[in-house]
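Trainee: coordinates only, no sequence provided:
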């Protein structure tokens, strides 16, 4: 049995069509799986980063609260310049957009708080620094 040139082109057309169909199905499957995986990974990263930001903001807020308590007990405990810096840090903390993480100014605000905190610490003559949540001693031993 001899095949005509029309039969041969029909066979190649069906092979090309099958290949394109399989490529499209593979792309759709991969895209769907990628969206699902990307969403899950994005949620995990967002939760982790949100926790870290909240932790740092809480550290600064705790320091401001302690300093303000000292000022209430003994108004002369800090210079007026230092009290003004503490007030400015408190204002920065209040303005931080906790419920708007996509705010374009979030990083600028965090940088301003870090700088203000360093200035306050330096003016007090103490070395306070936020280094993140301390790991348990068991975790510390595993890292060695």
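Mentor: Looks like it arrived, so ask away. This is a predicted model, so every value here is computed, not measured.
Trainee: only C-alpha atoms from now on, for both contacts and neighbour counts.
Mentor: Noted.
Trainee: packing partners for the host helix or strand of residue 53?
Mentor: Using DSSP states H and E, residue 53 sits in helix 5-73. Judged by 3 or more Cα pairs under 8 Å, 6 or more residues apart in numbering; DSSP states H and E, the packing partners of helix 5-73 are helix 80-95.
Trainee: which elements pack onto the helix it packs on?
Mentor: helix 5-73, helix 106-124.
Trainee: now do the buried residues in it.
Mentor: Buried residues in helix 80-95, defined by neighbour count with 16 or more other Cα atoms under 10 Å: 82, 83, 85, 86, 89, 90, 92, 93.
Trainee: put this next to the first one:
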């Protein structure tokens, strides 16, 4: 009976359980890390493209205004052209996944490109005489960036009664 009892295994019992728990926890954490990483990537990717899409729509709108009315402000036209050029360079697919599938290792510095787009947008706004708006204010925040006491949405236009044409709800159009 003394030959079957392994005293060495008893000495390392705590380390054995620790190693087994670490292995199981690492595998479990890897699965949840991938799930959370994908969800966060989707959310941040949407935020980036929402911003880039705003800049693109802004530039295309002003390009159409200048084309329709025949304005000849070369500085604004130059900024519009370069802003749209920078936006066209922004990747529309995951660059790391595309590099793996195509075999290329060319890295795109997304944050640098995004800073260049923001700078060109600000320059375009300055040449147009328009105040740049980089982010829409979220519900529950004040214009100074602080959190307000209520979570109510801000009204875009103040609705007042029109004494000339009253309606049943007190709104006029």
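Mentor: Yep, that arrived. Please read all numbers here as calculations on a predicted model, not as lab measurements.
Trainee: what TM-score do we get after superposing?
Mentor: Here the TM-score for the pair of chains, by TM-score structural alignment, normalised by the length of the first structure, is 0.80; 133 aligned residues with a Cα RMSD of 2.5 Å.
Trainee: ok so, going back, give me whichever of the helices and strands packed on helix 80-95 of the first structure is most buried.
Mentor: Sort these by mean neighbour count, taking mean count of other Cα atoms under 10 Å, and helix 106-124 sits at the top with a mean of 16.
Trainee: how close does that helix sit to the second structure?
Mentor: Helix 106-124 of the first structure, aligned to the second structure and superposed, deviates on average by 0.7 Å (mean Cα distance after the TM-score superposition for the first structure).
Trainee: where in the second structure does that helix align, residue-wise?
Mentor: Helix 106-124 of the first structure corresponds to residues 110-128 of the second structure when matched by TM-score structural alignment.
Trainee: chain center to the matching stretch, what's the gap?
Mentor: 16 Å (Cα atoms, centre = their mean, to the nearest Å).
Trainee: same check, this time on stretch 77-96 of the second structure
Mentor: 16 Å.
Trainee: show me the contact partners of it.
Mentor: Stretch 77-96 of the second structure has contacts (Cα atoms under 8 Å, 6 or more residues apart in numbering) with 52, 56, 59-60, 62-63, 107-108, 110, 113, 116-117, 120-121, 123-124.
Trainee: where does residue 126 of the first structure fall, secondary structure wise?
Mentor: Counting by DSSP H and E, residue 126 of the first structure is part of no helix or strand.
Trainee: could you report the neighbour count for it?
Mentor: Neighbour count of residue 126 of the first structure, defined by other Cα atoms under 10 Å: 10.
Trainee: between the buried residues of helix 80-95 of the first structure, which sits nearest residue 43 of the first structure?
Mentor: residue 93 (25.0 Å; Cα to Cα).
Trainee: residue nearest the centroid of the second structure?
Mentor: Most central in the second structure under Cα atoms, centre = their mean is residue 47, positioned 2.1 Å from the mean C-alpha point.
Trainee: map that residue onto the first structure.
Mentor: So residue 47 of the second structure corresponds to residue 52, using TM-score structural alignment.
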